[in-house]
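>>> sequence and predicted structure are below.
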Amino acid sequence: MKITELLITELDHEAIGSRKALEHVPEGKNDWKPHDRSMPLGRLATIVATTPGWIEMVVNMDEIDINPPGGPKFAPQPWKTRQDLLQQLEASLQKGKEILRNTTDDRLFNTKWRMLSAGKPMMEQSRYEAIREGVINHMAHHRGQLTVYLRLTGETVPAIYGPSADEGKS
């Protein structure tokens, strides 16, 4: 089996948990955050919804500067409803899977990808490592943060990898 196929399987598996979390995101609280240094709920939910699409950058670009001169070029699509978020997730997931279908294991393992901040290298790794760490693991990390936000806003927390304290309660 090709590594690209394994990555697609893993994306599909992780999308189940992301879908569950996004289905519980409260509407109308996009600016809410648990602490001054925390990111707003709307931005965090957007990251969870759009992370699979980042595979396109890793496969098709040699590097990305997350803090470029003049500010970031990426502006996430705003959302108002959970349905908007779920649509973003599905579009992002399909985009990431399509990119993987159209690349090769050789490209993933034998070409490097770099992340910069203000022109300074933060990391350089194989594209495979960048997908595993910077996309799939990163999505799980932010989804975990999102479940904490759900708890703090009084929403129920869905089961992701195992039971949730909210399962079976009405």
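That came through fine.

>>> okay, CA-based contacts and neighbour counts for the rest of this
Noted.

>>> okay, now P52: neighbour count?
28 (other CA atoms under 10 Å).

>>> I figured it hits E10, correct?
No - look at P52 against E10 with CA atoms under 8 Å: they stay out of range, at 10.8 Å.

>>> separation between the spatially most central residue of the chain and W32?
Taking CA atoms, centre = their mean, the centroid of the chain lies closest to T51, which sits 2.6 Å from it. Applying CA to CA, to the nearest Å, the value for T51 to W32 is 21 Å.

>>> can you check Q145 too?
Per CA to CA, Q145 is found 13 Å from W32.

>>> likewise for G168?
Remark: distance between G168 and W32 (CA to CA) = 27 Å.

>>> presented hereafter is structure B, for comparison with structure A:
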Amino acid sequence: MILKYWLQEFEQETNNTRKLLQSIPQKDLGYRPSDISWTMGELAQHIATIYYWYVGTLTQDVYDIATDRLERGSPNDIKATLALFEDNVKKARTALASLTEEQLSDEWTMKAGNKVVLGPMPRGIVARSFLFNHIYHHRGEMIVYLRATGNKVPGLYGPTYEDGAG
């Protein structure tokens, strides 16, 4: 039953992520709010990349990111990042649709070579936190980046401040 709702949430929130990424202007991709922060382009690319991780998280019991290669393109090209996003969304949708309720209880681990990065923990917990919530967290950061650079923030859950809702 939970997967039915996750699939609906995935589609709704993917559309919101798409709106947010489409609102990023090429001219501001180099913006960085602090010396230790990603640039806007790097953050956008990271958001697009999280959708790729659905495959390893939902289809493998041990996901070794050290052996997984994803061609990302330049974080200084918003069109490349949008194409990466769309390609990864297709892969994520397929992986999510292939998941069964029983697999949510399976133990899952992320490794980087011999080092355990996450887990072991139930796949359902990791899907909720590492995939869904991780994207939402970084979308919130992107909203701050957009506002800091004077750009309009798209309404994800209704009108925004820029739309006169504030």
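Happy to help now that I have it. This structure is a prediction, so every number in the text was calculated from the model and none was measured.

>>> ok, back up a step: which one's more surrounded, G168 and W32 of the first structure?
Neighbours per residue, other CA under 10 Å: of G168 of the first structure and W32, the larger number sits with W32, 16 against 7.

>>> the aligned partner of that one in the second structure: what's it in contact with?
Here W32 of the first structure is matched to Y31 in the second structure, going by TM-score structural alignment. Y31 of the second structure makes contact with T39, M40, G41, Y145, T149, according to CA atoms under 8 Å, 6 or more residues apart in numbering.

>>> among these, the buried ones, what's the PyMOL command?
Burial among the contacts of Y31 of the second structure is assessed by 16 or more other CA atoms under 10 Å; the matching PyMOL selection reads:
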select buried, resi 39+40+41+145
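
>>> quick check: the farthest pair among the contacts of Y31 of the second structure?
Greatest spacing in these, by CA to CA: G41 and T149 (13.0 Å).

>>> compared with the first structure, how much does the host helix or strand of Y54 of the second structure deviate?
Assigned by DSSP states H and E, Y54 of the second structure falls within helix 40-59. Superposed on the first structure, helix 40-59 of the second structure shows a mean distance of 1.5 Å to its aligned residues (mean CA distance after the TM-score superposition for the first structure).

>>> and the contacts of that helix?
Identification of contacts with helix 40-59 of the second structure by CA under 8 Å, 6+ apart yields 21, 28-32, 63, 72, 75-78, 81-82, 84-85, 88-89, 91-92, 95-96, 99, 108, 110, 123, 126-127, 131, 134-135, 138-139, 142, 145.

>>> also stretch 3-22 of the second structure?
Contacts of stretch 3-22 of the second structure (CA under 8 Å, 6+ apart): 44, 82, 89, 93, 96-97, 99-101, 132, 139, 142-143, 153-154, 156.

>>> 10 Å - rerun?
Contact partners of stretch 3-22 of the second structure, identified using CA atoms under 10 Å, 6 or more residues apart in numbering, comprise 23, 41, 44-45, 47-48, 51, 78-79, 81-82, 85-86, 89, 92-93, 96-97, 99-101, 104, 124, 127-128, 132, 135-136, 139-140, 142-143, 146, 152-157.

>>> any of the residues you listed buried? List them.
Buried among the contacts of stretch 3-22 of the second structure (16+ other CA under 10 Å): 23, 41, 44-45, 47-48, 51, 78, 81-82, 85-86, 89, 92-93, 96, 104, 124, 127, 132, 135-136, 139, 142-143, 146, 152-154.

>>> show me which residues of the longest strand along the second structure are buried.
In the second structure, taking DSSP state E as the definition, the longest strand is strand 115-122. By neighbour count with 16+ other CA under 10 Å, strand 115-122 of the second structure contains the buried residues P120, P122.

>>> quick one, strands of the first structure?
Counting by DSSP E, the first structure has strands at residues 63-65, 112-117, 120-126.

>>> just put those strands in JSON lines and tack on distance to E5 of the first structure.
Shown next, in JSON lines, are those (distance: least, CA to CA, whole Å):
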{"stretch": "strand 63-65", "distance to E5 of the first structure": "24"}
{"stretch": "strand 112-117", "distance to E5 of the first structure": "20"}
{"stretch": "strand 120-126", "distance to E5 of the first structure": "17"}
